[in-house]
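K.L.:
Next come a sequence and a model predicted from it.
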Amino acid sequence: MAFKGTKRVNHQAVEQADTRAGGVEAVDRALSILGCFTEHDEGLSLAEISSRTGLYKSTILRLTESLVRSGYIVRMADKRFAVGHTPMILASFYRRRFKIEAFVRPLLLSLVEQAGESASFFRKEGNDGICLFRADCRHLIRDQIREGDVLSLDGHAAGQVLARFSTAKPRTRTALMAKIPFISLGKGDSETAAMAVPVFSGSEGLIGALAVSGPLTRFTPEKLVSIRPLLLGFGERLSISLASKQYAQARS
């Protein structure tokens, strides 16, 4: 999530709150340093990190020594800090855990080519949806979703798919299949539209949500009609690749 604003932070209140929150406060503070970087930051100064996290500069300097040694961040020649290589390695481990990248990425590229809009694959983690894989369309103006972004389950169409299918019993699931794809117009983000379908695995059941999304202004009724059969077809193809016959069973 992009950092917004430059309001004054009460450092003492932040650090006192850390001591009351439970867990290991040094770890929480180190993670807050990592979490303050955005995709637009080539590097952050000590003052910028302090402003974003609410931590004292002395605390940040102490914690960054460990983060630099372990490769989570790097110290640049101009004394600013940037994200290091270790988070990228961990991200690759996370994606590899699901063993579906070889199936999903080519399909996303093909879906983008045919639909003319960006496509994403989301996985449910706890009470959130996580974007595991993403393929951007060629339009200069598009919705800004990145791999690793967290999605609310009550707005975006993909979030609705994950929320409703993850708890559905067999009979309810059959009824839900008759309602797909789910559509969100200006929900979660007032300027974004999305259409999503479930993806199933033969061994796990619901494994994720496949979505096409873009600016609300481009998702006209005609566009929604044209994307619908494409998305349903790609959702079924991916599910079949993962040894699931859920789409065929829903039609029978």
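P.N.:
Perfect, I can see it now. Numbers count the residues shown, from 1 in each chain.
K.L.:
hey, let's count contacts and neighbours off CA atoms from now on
P.N.:
Noted.
K.L.:
now the end-to-end length of stretch 48-66.
P.N.:
Terminal residues of stretch 48-66 are spaced 19 Å apart (CA to CA, to the nearest Å).
K.L.:
Distance from that stretch to the middle of the chain?
P.N.:
Between the mean C-alpha location of stretch 48-66 and the chain-wide mean there is a distance of 26 Å, by CA atoms, centre = their mean, to the nearest Å.
K.L.:
just stretch 169-178 next, same as before
P.N.:
Taking CA atoms, centre = their mean, one finds the center of stretch 169-178 at 26 Å from the center of the full chain.
K.L.:
How about residues contacting it?
P.N.:
When contacts are taken as CA atoms under 8 Å, 6 or more residues apart in numbering, the neighbours of stretch 169-178 outside the stretch itself are Phe165, Tyr247, Ala250.
K.L.:
here comes the other one, which I'd like you to weigh against the first:
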Amino acid sequence: MSRKGNPEQAVQKQSAPAGVAALERGLSILRTLGQQEGLSLTEIAQRSDLNKATALRLLRTLEQQGFVWRDGRQLYYFGYALAVITRNLSMDNWLASSMQPELDLLAKQTGETASFFNCSGEQRLCVAVAMGWRDVGHRLCTGDTLPMTGASGHVLTEFSDGRPKDYEFKVFQSLGERVAELAALAVPVFSGDGKLLGALGLSGTRTRFQEDEYRQELCAQLGVSLKRIHSAVP
């Protein structure tokens, strides 16, 4: 009399090779990004020796699980889930590295200086920045510490306790507050559980920012950028 095996075990044995193959392909994508981040779907597929359909399917899964994230230019980067697993990357470092592509895009689109600040004691610390392409603008460097003034300072002060239950999107602005010739706009960046992570901002000359139509365009750009950031932040 022949023995009938466990149907569930049989299914597992049959499906295991496919699962292992998918895992290997996913790890291949992560290795590719480990060599160079900021790659497009086509570049990842080519370097990982995958067809685009397979690469896209795997990237979507990796993105959903937080292992990769995609910026507004459809370029892929490591996600925060890897930092949680390895414990080798702090939230601040991850924010700085993950924010940089978005700041680069903001600076390119607007020509103004795009920055990300968080708190450092009683001051604010610039943890990431991208300079704009305009001849006259705001000079700012990563690591600069400034007083809790200006648009970013107001954001960090206003939301130091996190996102209020009745929070509504608002762009903070300052005109000549810290330096007479400069102006800035900023919005808060929150984690999924409402913790304040920092302030995303644009800064430039007061003359440009005083123009209502131009300022509204910058506010809209900040809103779009913030939405992409919040979709990637855990």
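P.N.:
That came in fine, so what should we check first? Since we're looking at a predicted model, the values are computed, not measured.
K.L.:
Now the TM-score, please.
P.N.:
Here the superposed chains carry a TM-score of 0.57, computed using TM-score structural alignment, normalised by the length of structure 2; 146 aligned residues with a CA RMSD of 2.2 Å.
K.L.:
before we move on, the earlier item: among the contacts of stretch 169-178 of structure 1, name the buried ones.
P.N.:
Taking 16 or more other CA atoms under 10 Å as the criterion, what is buried in the contacts of stretch 169-178 of structure 1 is Phe165, Tyr247.
K.L.:
out of the contacts of stretch 169-178 of structure 1, who's nearest Val68 of structure 1?
P.N.:
Distance to Val68 of structure 1, by CA to CA, is smallest for Phe165 among the contacts of stretch 169-178 of structure 1, at 41.9 Å.
K.L.:
Can you tell me what that closest one aligns to in structure 2?
P.N.:
Structural alignment places Phe165 of structure 1 opposite Phe159 in structure 2 (criterion: TM-score structural alignment).
K.L.:
List the residues that contact that match.
P.N.:
Remark: with contacts taken as CA under 8 Å, 6+ apart, Phe159 of structure 2 is in contact with Pro188, Leu196.
K.L.:
separation between it and Lys195 of structure 2?
P.N.:
Phe159 of structure 2 sits 9 Å away from Lys195 of structure 2 when distances are taken as CA to CA.
K.L.:
need the strands for structure 1, in chain order.
P.N.:
Shown for structure 1, the strands assigned by DSSP state E span residues 73-75, 81-83, 118-125, 128-135, 150-151, 182-185, 192-201, 205-215.
K.L.:
how about those in CSV, adding mean neighbour count and distance to Thr174 of structure 1?
P.N.:
Conversion of the strands of structure 1 to CSV gives the following (neighbours: other CA atoms under 10 Å; distance: least, CA to CA, whole Å):
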stretch, mean neighbour count, distance to Thr174 of structure 1
strand 73-75, 20, 47
strand 81-83, 22, 45
strand 118-125, 24, 20
strand 128-135, 22, 22
strand 150-151, 20, 25
strand 182-185, 22, 14
strand 192-201, 26, 12
strand 205-215, 25, 13
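K.L.:
So which of those is nearest Ser241 of structure 1?
P.N.:
Closest approach to Ser241 of structure 1 among the strands of structure 1 (CA to CA): strand 192-201, 8.3 Å.
K.L.:
Determine the set of other helices and strands touching whichever helix in structure 1 runs longest.
P.N.:
The residue-count maximum for a helix in structure 1 (DSSP state H) belongs to helix 221-241. When contacts are defined as 3 or more CA pairs under 8 Å, 6 or more residues apart in numbering; DSSP states H and E, helix 221-241 of structure 1 packs onto helix 101-115, strand 192-201, strand 205-215, helix 246-251.
K.L.:
The same query, at a cut-off of 10 Å, please.
P.N.:
In terms of contacts (3 or more CA pairs under 10 Å, 6 or more residues apart in numbering; DSSP states H and E), helix 221-241 of structure 1 is packed against helix 101-115, strand 182-185, strand 192-201, strand 205-215, helix 246-251.
K.L.:
about what we covered before: could you tell me which residues touch both of Phe159 and Lys195 of structure 2?
P.N.:
Between them, Phe159 of structure 2 and Lys195 have Val189 as joint contacts when contacts are counted by CA atoms under 10 Å, 6 or more residues apart in numbering.
K.L.:
Where does stretch 51-70 of structure 1 end up in structure 2?
P.N.:
With the alignment judged by TM-score structural alignment, no segment of structure 2 is matched to stretch 51-70 of structure 1.
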